[in-house]
Each structure stands twice: as structure tokens, then as C-alpha cells.
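Asks: After the sequence you'll find the predicted model.
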Amino acid sequence: MSIFEFLLDPFDFVFMQRALAVTVIAAVVCAVLSCWLVLIGWSLMGDAVSHAVLPGVVLAYIAGVPFAVGAVLFGFLAVGLIGAVRDTSRVKEDAAIGIVFTTLFALGLVLISVTPSQSDLTHIIFGNLLGLSHEDLFQVLVLGTITLVILILKHRDFTLFAFDPTHAHAIGLNPRLLGAFLLGLLALTSVVALQAVGVVLVVAMLIIPGATAYLLTDRFGRMLVLAPTISAACAVVGLYASYYLDAASGGMVVLVQGAAFTLVYLFSPRHGLVATRLAAARRRKAASAPEQPARTHTLAG
């Protein structure tokens, strides 16, 4: 098999073409948003919202409305419940997040089990990348474009909110509103990604790209470029691997992202484990080396 046959054969099939389009769109949108989630420290919140949208998606299916409507409503419901539990009890935020998102996720599983459907709704949980329809592709394209455009247009405000919410408030921005806006975009992004990898693996696509880019650069602008680039490349590699290995497509995409993070974690030039250990060893060696006595030179007259 030539290299051209290797690259082109999978895309002789229409379902692979749709899978590639959806995967790349989801990977790019999730990666851009993940930069802010990692920077703010909302990784666990991303996990909570991505799982909590499941009952909203199922109820939207029952009501015959777009998935995004139910997802956004339950995304905000989850955030509100987490805040209520945290502020009105002795339970800390991490425990409140765990309680709310597992309860809502379980509600979604129950709704799926009792909802009569002409299609198998379990694809919402585990993804069905190779079974996507033209309607699914259109929905992902529309929601992904809306989310990406808003993130680009508001990136300065979101970045200021992430770095210094006090300063953001001082110049007239509303940090609480910006946070709610980001969480709404998180819910929309979850709908985009669950079409590709399902609810279970959405959190990986929302966290891994941003964390990988964070280890490669100290500049947020570069991070916003590196994260979607790495994520899109992993999506393509994962899709090829799933085709030739006959493996689950969504799982393979996330597995490749995890492998990319591992390589960067180990070998990043500035923040990788190997580089930091070598730098620490050089510092210890320099500190323990005996000082050389000063040399004196005698000049012959």
C-alpha cells in the first residue's frame, strides 16, 4: 500500500468524511475553550457541566427541540445547584461538584432507560462518531461556529477575567456575568463534543488540549494557537488509528490526545519532567562544586 492509498482510502466512505469533519470541529472548539478552563482552574467544573447536560439533552430529544437548548439549561442548573450547596452548607466546592454532576448524570441515565426512542440514545453517552447524519454534522457546524466566534470576539474580556477578575471589575466588566457566559459556552461545547465522543469522554477533550499547550508556552496567545492545533492533529491521527485498528473512534481520539500530553509532560523544553530534572541536577552540581582558588600570575621583570 502506498502512502497516498494509506491516507486516502478511509475517506472513500461518506461516514468517514462526516466523522472527520465533526471530530476536527469538536477538537478545535473544545481546545480553544480548554485554555480558559485550565487557566482559571475550572477543570473539575468542566467535568461537572459536561456530564450534567445529559438529562437536558434527553429531555430536549423528548420535547423535539434542539439538544443545545436542554444542554444550556441543565448546564446553568448544575452551576446554580453547585453554588447553592456550597454556600448554604458545610460542604466544600469539590464535594458539591461531585454530588451535583453525578446526580444529574444518573438522572440522564434513568431518562435514557425509560424513554422510548427510534434510535439508541446510549450514543449520547459513548458517542457514535461513525454513525453521524448530515443533520448531526450541520448542528455541530452551527454550534461550533457560534461558540468559536464568541470566544474569539470576547477573548480579551475572558482573558482578563481569568488573570485578574478584580481588575476586570475595576474597568467596568462584570466578572460574574463573564463567568456565567463561559459556562454557557461550556454547555454548548459539550453538545458539540458529545456528538463525537459522547458525554463520558467530553471532559478529556475539554481539558487535555489546554493542559498540553500550557506545558509548552508561557504566553496565552500562543496557547490559544497551540491547543487547537494539537487537538485537531490528534483528532485526525485518532481517526486514522481507529479505522486501521478497527477500534472505537471517540476513545481512540482521546487516547491520542492523552499520548500527546504524556510526551509533552515528559519532554517539553521548559516545563517537561525530563528538562526540569536535568536543570535541577545541573543546579545541584554547580552548588556542590568546590570553589577554585584564585590564580596569581608573576610577571618577570
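Replies: On my side now, so go ahead.
Asks: Going by C-alpha atoms from here, please, whenever you check contacts or count neighbours.
Replies: Will do.
Asks: what comes into contact with the helix or strand that residue 110 is a member of?
Replies: Using DSSP states H and E, residue 110 sits in helix 93-114. Defining contact as Cα atoms under 8 Å, 6 or more residues apart in numbering, one finds that helix 93-114 is touched by 44-45, 48-49, 51-56, 58-59, 78, 81-83, 85-86, 121-122.
Asks: what about the strands in the stretch 101-250 of the chain?
Replies: For the stretch 101-250 of the chain, no strands are identified by DSSP state E, counting those that start in this stretch.
Asks: those helices in it, which residues are they?
Replies: Along the stretch 101-250 of the chain, the stretches classed as helices by DSSP state H, counting those that start in this stretch are 123-126, 134-153, 155-163, 165-170, 175-214, 220-245, 249-267.
Asks: Distance check, the residue most central in space within the chain against residue 86.
Replies: Nearest residue to the geometric centre of the chain (Cα atoms, centre = their mean): residue 206, 1.2 Å. Residue 206 sits 24 Å away from residue 86, going by Cα to Cα, to the nearest Å.
Asks: what's the angle between the helix holding residue 110 and helix 175-214?
Replies: When axes from the mean of the first three to the mean of the last three Cα atoms, to 10 degrees is applied, the directions of helix 93-114 and helix 175-214 differ by 90 degrees.
Asks: What residues of helix 93-114 count as buried?
Replies: By neighbour count with 16 or more other Cα atoms under 10 Å, helix 93-114 contains the buried residues 93, 96-97, 99-101, 104-109, 111-112.
Asks: Looking at those residues, which is nearest residue 218?
Replies: Minimum distance to residue 218 across the buried residues of helix 93-114 is 28.4 Å, recorded for residue 93 (Cα to Cα).
Asks: For residue 192, which non-adjacent residue is closest in space?
Replies: residue 140 (5.2 Å; Cα to Cα, 6 or more residues apart in numbering).
Asks: count of neighbours near the one you found?
Replies: Using other Cα atoms under 10 Å, residue 140 has 25 neighbouring residues.
Asks: Okay, one more to line up with it:
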Amino acid sequence: MFEILHFTVFQNALFAAILVSIACGIIGTLIMINRLFSMAGGITHGAFGGIGIAFYFSLPILLSTSIFTLILAFIVAFLVKHYEHRSDSIIAVIWAFGMAIGIILIDLSPSYNTDLMAYLFGNILAVENQDLFLMGLVDGVVIALMFLFYRQFEAISFDNEFAKVRGINTSFFHYLLIALMAFCIVISIRLVGLILVMALLSIPSFIAENFSKKLGFIMILASFLSMIFCLGGLLLSYYFDLSSGACIIIVACFGFLINLGVKIICKRQGRK
């Protein structure tokens, strides 16, 4: 087993799994508490437009996708905030727009190649040094902001009206969370692909919430669980020569089912 650690490709994959898990654990928890999964889903699939732009104009894919996803995220956040009663329709339109733009530009792209599949379904073994740099940068920003503004994020997550009364600029922190969500989605693409990102953001935080109601502890536990799922999926994909992104999510879903089964058993035991 340990001989695979000598390969640079596997070392990069290992570091990527740890770095992305930290970001997904923290941001996924905030997304869950603020009930932003539908918005996150729309932004995730809309990010495909950034990949299409990168292919068509021969730009660095992660840079192009990051900028496009950030702009798209702010547009979605603004429209949803001002047309809350039609938020589901807005998210659906943005989702479709991003996917359509991406497909059209890739069809027109002279540089189209099979690497596209790695961005749709993930390929953790394709992680390069520049990817690790971006992941580390996003992690550093996320952790720093959580240390600086933990109380503010906690306040807007559990009681937005009370946060306003306390003088917290709720709009600023809402948009800041949306920006962090966008970057978290982008760095997760290499691991599990656009199609499966939502599972990596939601499953660890869902399980972690069962063990505590404290925001900080949920973030830490969700990050730890995400690491377990990523590393487990990585080993599974390596030994059975399977898609890494799908293996990571299968392991996460298995963890979800175990957690759900334990909850059901404990609930029935409590009734007796």
C-alpha cells in the first residue's frame, strides 16, 4: 500500500484531497446552515460556461472557471436576494445558461479534447502543482476569514434579523459567503467534477450536524469526514482502476447510508 506514496501523481492527489476537504467542510457547513444548496447547485452547473470559455479561447481552465463562476455567483445572489419568491426559477435559468454556453463554446472550440471528462466527473490523479497552489490559497483565505469573522458568519447563519440588529452588515457577509462558495466549487472540480461537487459539499456537513449543533465543531468534523471520503475513494479508484470522482462520492454515500441507518436504529431504540 505504502509504495504508491512514492509516486508524485499520488502525492499531489493526497495533498489535493486534504486541501479540498478543508474548504468543503467549512463552506459546505455554511451552505447547509444557510440553506443555499439549491443556489450552490445552480452555480456549480453554471460554472460549465467557464470551462467552455477556457477551451474556446485557450485560457487556463481553473483561472477562467474561477472568474466566470464568481461573476455568475454574484449575479445569482443579487437576483435571488431581490426576487426571493422566484429564486428557484432564477437558479434554473442560470444553471441552463451556464451549461448551454459551455456546450456551445466547446462545440466551436478547435482545441477540444477528452480532458473535458476530467472536469465533468473528476480526476484527482490529474492534479498539478498549480492546482495545489490554488487549493492552498483558497484554504488559506477561507480559514483566515473564519478566524476573523466567525461570529459574524455564525450570526447571519442562525439569525439574520438578530445579526442586523447587532449592526452586522449582513449583505456584505452574504456576498462574501457566495464568493467563497464559488471558489470552493472551482477547486473541487479536479477531485469529483462539476456533476458530483454537490455531494462532496453536502454529505460531510449533513453527517457532522448529527454530532453537534456548534457551527465550529460541525465545520471541523465535516472537514475530517470529507478527508476520509476523499482518501477512501482515492484508494478505491487506484486499486480497482475506477473513476476517482465517482469512487469518492460512492464512499461518501456509503458513509451517509451508515449514518442514516444508525439514526433510524437509535430512534427506534428510543421509542422502546
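Replies: Cool, the structure landed. These figures come from a predicted structure and were not determined experimentally.
Asks: TM value for the aligned chains?
Replies: The TM-score (TM-score structural alignment, normalised by the length of structure 2) is 0.89; 267 aligned residues with a Cα RMSD of 2.1 Å.
Asks: In structure 1, what sits opposite residue 195 of structure 2 in the alignment?
Replies: Aligning on TM-score structural alignment places residue 195 of structure 2 opposite residue 200 in structure 1.
Asks: these two touch, right, that match and residue 51?
Replies: Yes. Contact criterion Cα atoms under 8 Å: residue 200 of structure 1 and residue 51 qualify, at 7.1 Å.
Asks: Compare these two and say which one has the larger neighbour count.
Replies: A count of neighbours by other Cα under 10 Å puts residue 51 above the other of residue 200 of structure 1 and residue 51, at 32 against 18.
Asks: Please list all residues in contact with the more buried one.
Replies: 101-102, 104-105, 199-200.
Asks: Could you rerun that using 7 Å?
Replies: 101, 105, 199 (Cα atoms under 7 Å, 6 or more residues apart in numbering).
Asks: The second one -> structure 2?
Replies: Per TM-score structural alignment, the equivalent position to residue 105 of structure 1 in structure 2 is residue 99.
Asks: Repeat that for residue 132 of structure 1.
Replies: So, by TM-score structural alignment, residue 132 of structure 1 is matched to residue 127.
Asks: contacting residues for its match?
Replies: 12-13, 190.
Asks: Which residue is the nearest non-sequential neighbour of residue 251 of structure 1?
Replies: Nearest non-adjacent residue to residue 251 of structure 1, counting by Cα to Cα, 6+ apart: residue 197, 6.9 Å away.
Asks: For that neighbour, grab the count of nearby residues.
Replies: 29.
Asks: who touches it in this structure?
Replies: Residue 197 of structure 1 is in contact with 126-129, 250-251, counting by Cα under 7 Å, 6+ apart.
Asks: show me the contacts for the aligned partner of residue 142 of structure 1 in structure 2.
Replies: Counting by TM-score structural alignment, residue 142 of structure 1 lines up with residue 137 in structure 2. For residue 137 of structure 2, no residue meets the contact criterion (Cα under 7 Å, 6+ apart).
Asks: swap the cut-off to 10 Å and go again
Replies: 19, 131 (Cα atoms under 10 Å, 6 or more residues apart in numbering).
Asks: what residue of structure 1 takes the place of residue 211 of structure 2?
Replies: The alignment partner of residue 211 of structure 2 in structure 1, by TM-score structural alignment, is residue 216.
Asks: could you measure residue 180 of structure 1 against residue 8 of structure 1, distance?
Replies: From residue 180 of structure 1 over to residue 8 of structure 1 the distance is 43 Å, taken as Cα to Cα.
Asks: Who has more neighbours out of these two?
Replies: residue 180 (13 against 10).
Asks: The residue nearest to that one when sequence neighbours are not counted - how many residues pack around it?
Replies: Nearest non-adjacent residue to residue 180 of structure 1, counting by Cα to Cα, 6+ apart: residue 76, 7.9 Å away. Number of residues near residue 76 of structure 1 (other Cα under 10 Å) recorded here: 20.
Asks: Aligned counterpart of residue 242 of structure 2 in structure 1, please.
Replies: Superposed on structure 1 with TM-score structural alignment, residue 242 of structure 2 falls opposite residue 247.
Asks: Compute the distance between its match and residue 164 of structure 1, please.
Replies: Separation of residue 247 of structure 1 from residue 164 of structure 1 (Cα to Cα): 44 Å.
Asks: Repeat that for residue 249 of structure 1.
Replies: From residue 249 of structure 1 to residue 164 of structure 1 the distance is 39 Å (Cα to Cα).
Asks: Counting neighbours, go ahead and name the busier of these two.
Replies: residue 249 (25 against 13).
Asks: Spatially nearest residue to the more buried one (excluding sequence neighbours)?
Replies: Spatially, and ignoring its direct neighbours in sequence, residue 249 of structure 1 is nearest to residue 242 (5.1 Å; Cα to Cα, 6+ apart).
Asks: ok, the one you found - contacts?
Replies: Applying Cα under 10 Å, 6+ apart, one finds that residue 242 of structure 1 lies in contact with 236, 248-253.
Asks: does the match of residue 211 of structure 2 really touch residue 260, like I thought?
Replies: No. At 11.7 Å, residue 216 of structure 1 does not count as touching residue 260 under the criterion of Cα atoms under 10 Å.
Asks: on that earlier part again, among the contacts of residue 242 of structure 1, who's most crowded?
Replies: Result: residue 253 is most packed of the contacts of residue 242 of structure 1 (other Cα under 10 Å), 30 neighbours.
Asks: Relative to residue 100 of structure 1, how far out is residue 27 of structure 1?
Replies: In terms of Cα to Cα, residue 27 of structure 1 sits 26 Å off from residue 100 of structure 1.
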